Every structure is written in C-alpha cells, then in structure tokens.
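Student: only geometry, no sequence info:
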C-alpha cells in the first residue's frame, strides 16, 4: 500500500548506459557537465526506490558549468508539481557534489 505518497505511481524510464571516458577524452582539469551527471544520476528519490535519472528528475542537459564564475548549476524537475521533496532532493545533490568538486565552485 502506498499511503502518504504524493505521486504513488511515477513514470519510470530506463537507465542510460554510462559513457566510458578515457584519459584522452578528458585531459584538462575542467569540470564537465557529463562528469557531474554521472556522479549524481544514481541518487535515489526520497519517496521511491528509483534514481533521479530513472524518474527523469535529472538529465544531462539540465547541468551547466561556468568555470569563470566557479558555478555548477543543476536544474531538476520533480515528478509532480508542488512536490514536497524538492528541498530534500536539492540538498542530496548539493551534499554529494560539495565534497567531490573543488572548493572554489558554488553549487
């Protein structure tokens, strides 16, 4: 029984295959949106046993990096409007990223 769930039956999408990166494909120290996506795509949704990727809360296109400003911006879309877990999802993303990327980045 799914009492208390705001979105009891979310649409679940297939996981994408991971892009295997070689040292040659990423030679500089620049932060790459694909690298960030691979790092956070498996975060689980607070209400469901699915990842943010499987629920299409997060996508590769929703991540931008501005090296000059030192900013990583992730725009995510909850599964339903007025989702009560938006803050929790944002905090999960922030906590996972803050220890992995250089301290000069604002997340």
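Tutor: Done, it's in. Every value quoted in this text rests on a predicted model; they were computed, and no experiment measured them. Residues are numbered from 1 along each chain as shown.
Student: okay, CA-based contacts and neighbour counts for the rest of this
Tutor: OK.
Student: quick one: contacts for the residue lying closest to residue 62 once chain neighbours are set aside?
Tutor: The shortest distance from residue 62 to any non-neighbouring residue, by CA to CA, 6 or more residues apart in numbering, is to residue 75 (5.2 Å). Contacts for residue 75 (CA atoms under 8 Å, 6 or more residues apart in numbering) come out as 58, 62, 63.
Student: Just the buried residues of those residues.
Tutor: Burial of those was assessed by neighbour count (16 or more other CA atoms under 10 Å); the buried members are 58, 63.
Student: Pick the one among the contacts of residue 75 closest to residue 31.
Tutor: When these are ranked by distance to residue 31 (CA to CA), residue 63 comes first, at 11.1 Å.
Student: The structure to be compared is supplied as follows:
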C-alpha cells in the first residue's frame, strides 16, 4: 500500500510542476514582467492532491500580490483560473487564494475568484476577456 501512496505523491508533484509551468509566464496586467518574475507565483505556491474517489486532481494556488493594496489582485486570480481552465488536459478542481496576510481585502477577493458564477460573468465582459487574453498571451 505504501508504494501506491508514493506513486500518487510523485504524480501530484509532477502535476504541480506542470501547473506552475502553465502559470509562471502569465503577465502582470500593469507591468511587462511575468507573475514569476514579480514573485507573485512560485513552485511552492502550487499544491496538488488526488481527488478521493474520483479521477482527477485538486489544484490549489496561493499567490502573493506585489503590494498589500494591489487593485488588480482579482484580475490576477481570474487570469490564473482561466489559464488553467483552458490548459489542463485532465480533470481538476482549482482553488485559488491570496497568500494569507498579503492583501488588505484577501477574504473578499478569495470569494470572488472562487465563485463560478462571478468568473463566468466576468468572462462574458468583452473588455475584461480581452484584458485576460492579453495577460495570457505568450511573449513574442
């Protein structure tokens, strides 16, 4: 039984690295740097667990805004979620949070970026969708 658990842990670590590879190059909405370059995300901010009794993974991301009053933290969370929705090739559930104590309104933002209805409504807004797409666009 221990070998199965170790195997699952190895797979979860691989998935976490895959997730990080997907999100590290998302560009900050106001700056030219990526979220990795700004230390908003790092390998340590991604955790993955196997969903019990189901096929797939629970992916949790804890990101750190550059300043405690970052006005674009919700947009960054939206970008993270959309990138993973578009890119992950396997079943998954994604939870995205601001790292505890790093933003003045972290609780409100965490609710927004984990609410399916709010995410869907945000992506129906053409201006917001264009902004998200520009943050997700690969560098030339």
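Tutor: Noted; the coordinates are in hand. Computed from a predicted structure; not experimentally measured.
Student: related to what we said a few turns ago, so which of the contacts of residue 75 of the first structure hold up in the second structure?
Tutor: By both residues aligned by TM-score structural alignment, their matches' CA atoms under 8 Å, these still in contact after alignment to the second structure are 58, 62, 63.
Student: from the residues you listed, which is closest to residue 71 of the first structure?
Tutor: residue 63 (10.6 Å).
Student: picking up where we left off before, tell me the one of the kept ones among the contacts of residue 75 of the first structure nearest residue 91 of the first structure?
Tutor: Checking those against residue 91 of the first structure with CA to CA, the nearest one is residue 58 at 14.0 Å.
Student: quick one: stretch 72-80 of the second structure aligns where in the first structure?
Tutor: Using TM-score structural alignment, stretch 72-80 of the second structure corresponds to residues 85-93 of the first structure.
Student: By residue count, tell me the biggest helix in the first structure.
Tutor: For the first structure, the longest helix by residue count, based on DSSP state H, is helix 86-98.
Student: Pull out the buried residues from it.
Tutor: Quick answer for helix 86-98 of the first structure (16+ other CA under 10 Å): 86, 89, 92, 93, 94, 97.
Student: So which bit of the second structure is stretch 32-47 of the first structure matched to?
Tutor: Mapped onto the second structure using TM-score structural alignment, stretch 32-47 of the first structure spans residues 15-30.
Student: related to what we said a few turns ago, which ones among the kept ones among the contacts of residue 75 of the first structure map onto strands?
Tutor: Counted as lying in strands by DSSP state E, out of these, are residue 63.
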